[in-house]
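A.B. asks: One predicted model, sequence on top.
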Amino acid sequence: MLIRIGYDIELGVTAPTALIYMLQVHPSRAGDIVGGENTTISPPLATDFYRDGFDNQCARVRVPAGVTRVRLRNEAQVFDTGWPDPVNLGAYEYMPDQLPVETLRFLLPSRYCEVDGELLAFAWSTFGQVPKGWSLVQAICDYVHQHLVFDYQSARPTRTALEAWRERVGVCRDFTHLAITLCRCMNVPARYVTGYLGDIGIPPVPYPMDFSAWFEVYLGDRWWTFDARHNTPRIGRIKIAHGRDAADVPITMVFGNHTLERFEVVTEEVVG
């Protein structure tokens, strides 16, 4: 199938600054983009493209004096198999001393994922007897899915995994942070993913379209997709970036005062 993706984001700025955006499709899906992405910046501004330490595609826009608004737009079509997220119930779990060294940073505490302390004790008391591997990660997803209530009105960009656990409410990033933290507490490498996820194969939901967050864990010899918010295999995920948590993968980041003037996201199956 073909999936149409895109965004229209406008930011107001008050002084010369730099704007970083992480909105390009991840290199792992670059071969699925039909005809490339069509990113435009209004007004046209000098832009530097680079890869970060997680191999995500990033861009720095240099905003000079006199510019008060920056508008980012993109539209593209991406080929997708149309299959749900793969499931491998037999995927096994490495002990920490056997993990590939590049996965170890996804076991450590990070900005929004407090692996030590209260959640560590809770994780081992709750999941310590669950069989390791896929069953353990699924048990964590089941718990987070039931423990948190999804509520856009409660969104807070500074909420950590521990705070979400205590408050029992959040949005997709909170479900993801809590699940990642519990996985890391149980010595399963877990990383945060941001990307597109539309209402493909499910009834439409009564929320405005947005970018989505889910997570990946390292089991066996690869990374596998899990989603504590939806807690079911989904069709049509298109990855933009991954990192230790949301702090590593900001959609946009402005160095200075700014306002969000427009935010529209599109992800839908191309029909006909």
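C.D. replies: Happy to help now that I have it.
A.B. asks: Could you use CA atoms for every contact and neighbour count after this?
C.D. replies: Fine.
A.B. asks: Show me the strands in the stretch 101-250 of the chain, by range?
C.D. replies: 149-150, 169-170, 190-196, 212-219, 222-226, 238-243 (DSSP state E, counting those that start in this stretch).
A.B. asks: For Val25, find the nearest of the ones you listed.
C.D. replies: Comparing the strands of the stretch 101-250 of the chain by their distance to Val25 (C-alpha to C-alpha), the top pick is strand 238-243, with 4.5 Å.
A.B. asks: can you redo the strands of the stretch 101-250 of the chain as CSV with mean neighbour count?
C.D. replies: CSV is the format used below for the strands of the stretch 101-250 of the chain (neighbours: other C-alpha atoms under 10 Å):
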stretch, mean neighbour count
strand 149-150, 17
strand 169-170, 22
strand 190-196, 26
strand 212-219, 23
strand 222-226, 17
strand 238-243, 24
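A.B. asks: wait, which of the ones you listed is closest to Asp85?
C.D. replies: Among these, the nearest to Asp85 by C-alpha to C-alpha is strand 222-226 (6.7 Å).
A.B. asks: re earlier: tell me which of the strands of the stretch 101-250 of the chain lies nearest to Glu268.
C.D. replies: strand 190-196 (9.4 Å).
A.B. asks: want to compare, so here's the second one:
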Amino acid sequence: MRIRYGYRIELVCAQDLPLVTLLDVHPSRRHDLTTPDEMRATSLTDPLNELPMSQHLDAFGNICRRIVAPAGGMRLESEGVIFDSGEPDRISPDAREVPPSRLPDDVLPFLLGSRYCETDKLGAQAWSLFGNTVPGWARVQAIVDFVHNHLTFGYHFARSTRTAAEAFEERVGVCRDFAHLAVALCRAMNIPARYCNGYLGDIGVAPNPAPMDFNAWFEVYLGGRWHTFDARHNEPRIGRIVICRSRDAADTAMISSFGPHTLQHFEVITEELEEEPMRLMPRHFRQLDARPAM
């Protein structure tokens, strides 16, 4: 299948605003692009003024862009088409845990605590809740089931500073909180887990009337490879388009700015295209009220 995805974001600022974005599709999916999705940055006060930017990979291999928004503000927008297998997330019930002593060097960091995933605060709860579960896939699924049932989802619960331990106590959150808590509990059980951010449209499921947003899920290292889990939805989904992977949301902010600004406009789109060669569905975006992402 083909999936059309994209965004339009407008920031208003009173003076020049340096920023770094994490909005490009991850390098691991670039080969699936059927239509280029180059970001376009323009001045809000002079729409014909396309702003220069540079590009680099961060420490986790995600694509970053550096831009300076001029006084008055800027618009960031992109739209692309990606080929997807149409298969739901893979289920591998026989996948086994890999002892820390045998983990690859590049996997080890995903055993450690991080800004939003405090393994030290959740270690006792994790072993109390899951110490008697079958190691491997069954244990991770038990963690996902627990988080899915323990937290109540709601956009009005969004708080950018909420950590995994706070989500555990407050029992509310958005998709990033579900992912953070599941990641922290997995790491506390010596299972490497990494945070993911990307697009996830309503493909293969009942349409959600809420405006589209970026989504957070997580991956765990079992049986020598990474596997996808989603504590918010807790079911295999079709059409995930990963943007970035890291330790937690502190490393995956969509926009890191170095100065004051106001989010004026935020839109995201992810939808399956009709299978008609060289024909795109009519362009439309669904507007999302300004609020903390995920």
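C.D. replies: Thanks, I have the structure now. Everything numeric in this text was worked out from a predicted model, so none of it was measured.
A.B. asks: picking that back up, would you mind giving the strands of the stretch 101-250 of structure 1 as CSV with distance to Pro250 of structure 1 added?
C.D. replies: As requested, the strands of the stretch 101-250 of structure 1 are arranged in CSV below (distance: least, C-alpha to C-alpha, whole Å):
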stretch, distance to Pro250 of structure 1
strand 149-150, 21
strand 169-170, 18
strand 190-196, 9
strand 212-219, 11
strand 222-226, 20
strand 238-243, 9
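A.B. asks: middle-most residue in structure 1, spatially?
C.D. replies: Note on structure 1: the residue nearest the mean C-alpha position is Thr194, at 2.1 Å, using C-alpha atoms, centre = their mean.
A.B. asks: which residues in structure 2 form helices?
C.D. replies: Secondary structure of structure 2 (DSSP state H): helices at 119-130, 137-150, 164-170, 175-188.
A.B. asks: Just the buried residues of the third one, please?
C.D. replies: If you call a residue buried by 16 or more other C-alpha atoms under 10 Å, then helix 164-170 of structure 2 has these buried ones: 164-168.
A.B. asks: what do you get for the second one?
C.D. replies: Along helix 137-150 of structure 2, the positions that meet the burial threshold by neighbour count (16+ other C-alpha under 10 Å) are 137-141, 143-148, 150.
A.B. asks: since we're on the aligned partner of Arg96 of structure 2 in structure 1, how many residues are nearby?
C.D. replies: In the superposition onto structure 1, Arg96 of structure 2 corresponds to Tyr92 when matched by TM-score structural alignment. Burial of Tyr92 of structure 1, expressed as a neighbour count using other C-alpha atoms under 10 Å, amounts to 16.
A.B. asks: residues contacting Tyr92 of structure 1?
C.D. replies: 132-134, 219-220 (C-alpha atoms under 8 Å, 6 or more residues apart in numbering).
A.B. asks: Check Pro86 of structure 1 too.
C.D. replies: Listed by C-alpha under 8 Å, 6+ apart, the contact set of Pro86 of structure 1 reads 224-225, 233.
A.B. asks: Dump those into JSON lines; add distance to Thr181 of structure 1 as well.
C.D. replies: Formatted as JSON lines, the contacts of Pro86 of structure 1 follow (distance: C-alpha to C-alpha, whole Å):
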{"residue": "Trp224", "distance to Thr181 of structure 1": "16"}
{"residue": "Thr225", "distance to Thr181 of structure 1": "15"}
{"residue": "Pro233", "distance to Thr181 of structure 1": "21"}
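A.B. asks: Still touching in structure 2? Go through those residues.
C.D. replies: Among those, the ones whose aligned partners also stay in contact in structure 2 (both residues aligned by TM-score structural alignment, their matches' C-alpha atoms under 8 Å) are 224-225, 233.
A.B. asks: Nearest to Ala179 of structure 1 among these?
C.D. replies: Within the set of the kept ones among the contacts of Pro86 of structure 1, Thr225 lies nearest Ala179 of structure 1; the separation is 12.1 Å, counting by C-alpha to C-alpha.
A.B. asks: With that, I have no additional questions.
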